[in-house]
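*Asks:* Predicted structure and sequence below. I'll ask about it afterward.
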Amino acid sequence: MSDHQIEDGEETLELQQLPLDSWHRARGGRMVPFAGYEMPVQYEGIMAEHLWTRDHAGLFDVSHMGQLLFSGPQVDAQLETLLPGDIKGLGEGRMRYSLLLAENGGIHDDLMVTRLPGGNGFETEAGDLYMVVNGACKWDDIGVFRELLPDEVGISHLDEQALLALQGPEAVNALERIVPGVASLVVMTAAAFEWNGNPLWVSRSGYTGEDGFEISLPGEAAEAFAEALCAQPEVKPIGLGARDSLRLEAGLPLYGHDLDLETTPVAADLGFALSKRRREEGGFPGHARIIAEREGAAIVKRVGLIVEGRQPVREGAAVVDADGTEVGKVTSGGFAPSVQKPIAMAYVPVALAAPGTRITLAQRGKVHHAEVVPMPFVPHRYVRKGN
C-alpha cells in the first residue's frame, strides 16, 4: 500500500491506500479521507447504492478495519478482563459482538470476536481468537491490548489482509457461485474456504442489517476476487455513504458518533452484549457502574427517532425540553432511502426514551419535531438456523 500526504493545518497526515485503491478509481469511486485511508464514498450515487444493496447485493471494501489475532494460554479468559462478553463460551467458528471497555465503563471500541478452528487459513492454532475492530480505533485498541494483557498473550495485526463485505438478500447466491459451501453458514458463524488457491476466512455477518458475508483474504488477491464478485449480476460496488445510511436504518451504532469513552453499554442500549455469566461474575472494567445502570441508575439512553417532514437532522442537533434547554443530542441522522423519511439516533433522558414519546430537536436555529420509535427502522434479515 502506498501513502498520500495531505496538509491538515500544521500537521502532515499520511492517508493510506486500500489494496483496492486503483480498482475503486477505475470503477468511478469518488475517494475521500476516512479513518486514515482514502476510501470510496460513492460510485453512482448513495441513494441508488443503498437501494441496490437492500434489493440485491453490494460489495463494500472494509480493509481499513483492524484484523487481529490473539493466542496464548487462556487467551479467552484474558480477553474477558477487558470485554464483558462470554468469550470462554465461544465454540469454534462462532462469533460474538463485544465491547472494549474503559475503567469508567465507557467504550473504547465495539468489535467482533471469533473462535478459530484448526485449518483456519491464518496459520494459527485451534482455539485462538480472531477479532475485527474499527478502523479509526485500531491503533488505540492495539495499544490498550498490549498495555493491559499479559505478555504471554500474543497479538498479531493482520495488516496484509484485505477485508470485503458482501451484503444484501442476493449475496449468498453470488458468493456461493464462486465459493461453494458458504451457503451452509448461518449468521454469526464463520469458516475457512479457498478461492483460486487463496485462503479465505468467511463469516456470515455484516453492518447493514441484511444477510451477508465478510471475507478476509490476502491483500494481493483482493482485486481479482472483487472482479469475480462484481462479474455476478447481483453485485455492484458500494461506497461509504450507503454503508452509513444502511447501518443507520438497521439501528447499528457507529463508534466515534453513537459510542465513545463517556458512553456505557447500558446507555447505548447494548445490554445484549453483557452476558449473564459475566454480569454475575464481573471482572471487566466498569462492572459496578454498568450493573447499577442496568438496575435503574442510567440517566440517558440511545433511541431511534422518526423526524417529521422531509428535512433530516444531523449529528450534533440538540434534544431540547419545553423551555428550549438542551437535554440530549443527536448522534447520527439522515434521510432513510428505504423508509422514505428522515431518521436519527439520539441520546435522551431515560424519562423520554419510551416509544411514542414526542421529542423536540433544535438544529441551526430551526426546530424539528420527532417521535421515539423502536429500532431497527428496517427489519433485520439475518439467516439463522431453520430459516
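*Replies:* Cool, the structure landed.
*Asks:* hey, let's count contacts and neighbours off CA atoms from now on
*Replies:* Fine.
*Asks:* Touching, residue 64 and residue 37? I think so.
*Replies:* Yes. The pair residue 64 / residue 37 is scored as a contact, 6.9 Å apart, by CA atoms under 8 Å.
*Asks:* quick one, which of the two is more surrounded?
*Replies:* Set residue 64 next to residue 37 and count neighbours by other CA atoms under 10 Å: residue 64 wins out with 26 against 21.
*Asks:* Who's the closest spatial neighbour of the more buried one, skipping the chain neighbours?
*Replies:* Nearest residue to residue 64, sequence neighbours excluded (CA to CA, 6 or more residues apart in numbering): residue 135, at 5.1 Å.
*Asks:* what's around that neighbour, how many residues?
*Replies:* Using other CA under 10 Å, residue 135 has 19 neighbouring residues.
*Asks:* want to compare, so here's the second one:
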Amino acid sequence: MSDETEDTIAEIETLPLDAWHRRKGARMVPFAGYDMPIQYEGIVVEHNWTRQQAGLFDVSHMGQLMVTGDKAAEELEKLLPGAIASLKPGKVRYSLLVNEDGGILDDLMVTNATPWIEGDEEAGTEGHWGDPAYYLVVNGAMKWDDIAHLREHLDDDVTLTHMDEHALIALQGPNAATALNRVMRNVIDDMVFMESVCHDFGEWPLRITRAGYTGEDGFEISVPAEFAESLADRLCAEIEVRPIGLGARDSLRLEAGLPLYGHDITTETDPVSANLGFALSKKRREQGGWIGHDKVMQVLESGPPQKRVGLTIEGRMPAREGAPIFSGDTQVGRITSGGFSPTLERPIAMGYVDTALAQEGTELEVEVRNKRLPAKVAPLPFVPHRYHRGK
C-alpha cells in the first residue's frame, strides 16, 4: 500500500522508535504529523542496500485499525469497492475509500484477521473461527479523516478500534525472508505475497504480513509500541539488515510504479484514471452497493479523460511534482511524482496525460526549469516487482 502528503501540521508527534532513530544517526524531518527519519547513510546508499539485501523501515505513522463484528465484511463492502466478504482468513487485499463523486479518499490494505480458536480435546471442543475481524492499514496523514469516515458510515453493531499503541515496521528486500526466518525460527517459511499471520515471539505478540511498498519481497510487522525498539534491534543485528529512511522508501516505490496518496492519487482522481481498476473487483462492479459506485462506473464506461502513466526522461535532470507535460505546444498533463532512479540511473516520473497519449512509447516533453526535456510513456513498474508469490 501507499504513503501520504507532506506535513503541514504545527504540532509534531514522535514515533515509538524516535530515540532509536536518533541514536542510529538519522536525519529527522516533519512528515504526516510526525518526526520521521529521511535518511541515515544517504538515500542512494540505502536505496541500493534495500534492492540488494534488506532494509528496515519505520512506518508507525500509518494508521492501524481493527473492524470487528458479525457484519464487519458487509459493512466494509459499503465503503470499499473490493470483495471483502470472500476474503479468506489470513489473506490481504489492496483497496480504496471512495467518495460520492468517485474521488479517492485514501488507499489502504485490508486483512481478514479473523482468529482461529484452538479446540480443547479434554473438554471435547473442536477448533473454530472466532468473531469476524478485519485489520486495516491506512495512510498516516489521512488516518483521522479515514477514522471519521468509517465511524460515520459503519453500522453501530460493528466496532472500530484504532490500534494507536502499536508500531509498524517494514522489512524489505531480497534477503528480508532470510533474516526474518532466522529471527522468527522459520515461522514465515510458507507465507506468500499478501498473506498475514499472528505470531507470539516470546512476549511480543506480532502480526506479520508479507507485503510492502518498495516492489521488493518483504514484510510489515505490527508490534506493541513498548516492544518496537527491542524488535528493531533484533532485526538489525542480522547482517543483511540496515535501517532505511523515508527518502529511499520514496525512490523505491517510484521505481515500483506505486502511487503516493496526496500526490498521484487524491479526491480529484478516480480509480479508473489512476490505473487502479484491479482494486474494483468484477462482482462488486456489477453489484454496486458501495459509495461512489455510480460515478466510477460512468468513468469506466465512457473512458477517463486522463490516465496515470510512467515516463522516462532524457538526460540527468529529474522532473518533480507539478511539472507540465507537453505534446507539441499543447499542455496535455502534469507530473505527480518524479525523481532520479538509482537503479536505472536516469530520471523517471509518474503523471497524468490525456488518454489518447497514454500508450506506451508515446513521445512527449516535460518542462523543467523552463527547458523542454524529451520524455516517453513507459510501462509500469519501471523496475520489476519481486514479490514472493510461491512456486
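*Replies:* Here it is on my side, so go on. Since the model is a prediction, treat every value here as computed from it, not as a measurement.
*Asks:* Now do the shared contacts for residue 64 and residue 37 of the first structure.
*Replies:* The contact sets of residue 64 of the first structure and residue 37 overlap at residue 18 (CA atoms under 8 Å, 6 or more residues apart in numbering).
*Asks:* And the residue lying farthest from the centre of the first structure, how close does it get to residue 307 of the first structure?
*Replies:* Farthest-out residue of the first structure from its mean C-alpha position, per CA atoms, centre = their mean: residue 323, at 36.7 Å. Computed as CA to CA, to the nearest Å, the residue 323 of the first structure to residue 307 of the first structure distance reads 20 Å.
*Asks:* Just tell me the aligned range of stretch 48-65 of the first structure in the second structure.
*Replies:* Using TM-score structural alignment, stretch 48-65 of the first structure lines up with residues 45-62 of the second structure.
*Asks:* got it, and stretch 75-94 of the first structure?
*Replies:* By TM-score structural alignment, stretch 75-94 of the first structure lines up with residues 72-91 in the second structure.
*Asks:* how long is that stretch end to end?
*Replies:* In stretch 72-91 of the second structure, first residue to last residue: 16 Å (CA to CA).
*Asks:* And for stretch 195-206 of the first structure?
*Replies:* Stretch 195-206 of the first structure end-to-end distance (CA to CA) = 21 Å.
*Asks:* And stretch 352-359 of the second structure, by the same measure?
*Replies:* Per CA to CA, stretch 352-359 of the second structure runs 12 Å from first to last residue.
*Asks:* which part of the second structure lines up with the longest strand seen in the first structure?
*Replies:* Using DSSP state E to define each element, the first structure has its longest strand at strand 326-336. Mapping strand 326-336 of the first structure onto the second structure (TM-score structural alignment) gives residues 331-341.
*Asks:* and if you look at stretch 199-213 of the first structure?
*Replies:* Going by TM-score structural alignment: stretch 199-213 of the first structure matches residues 205-219.
*Asks:* mind checking how far residue 53 of the first structure is from residue 246 of the first structure?
*Replies:* To residue 246 of the first structure, residue 53 of the first structure is 9 Å away according to CA to CA.
*Asks:* My error: substitute residue 215 of the first structure in the last question.
*Replies:* Computed as CA to CA, the residue 215 of the first structure to residue 246 of the first structure distance reads 19 Å.
*Asks:* With residue 96 of the first structure instead?
*Replies:* Distance of residue 96 of the first structure to residue 246 of the first structure, given as CA to CA: 21 Å.
*Asks:* For these two, indicate the residue with more neighbours.
*Replies:* Comparing residue 96 of the first structure with residue 246 by other CA under 10 Å, the one with more neighbours is residue 246, at 25 against 18.
*Asks:* aligned partner of that one in the second structure?
*Replies:* Taking TM-score structural alignment, residue 246 of the first structure has residue 252 as its aligned residue in the second structure.
*Asks:* Could you look up the SS state of its match?
*Replies:* Of the three states, residue 252 of the second structure takes helix under DSSP: H, G, I helix; E, B strand; the rest coil.
*Asks:* next one: residue 296 of the second structure
*Replies:* Reduced to three states by three-state DSSP, residue 296 of the second structure is helix.
*Asks:* I'd guessed it sits against residue 273; true?
*Replies:* No. When contacts are counted by CA under 8 Å, residue 296 of the second structure is not listed as touching residue 273 (9.7 Å).
*Asks:* what about those two, which has more around it?
*Replies:* The neighbour count for residue 296 of the second structure versus residue 273, taken as other CA under 10 Å, is higher for residue 296 (25 against 22).
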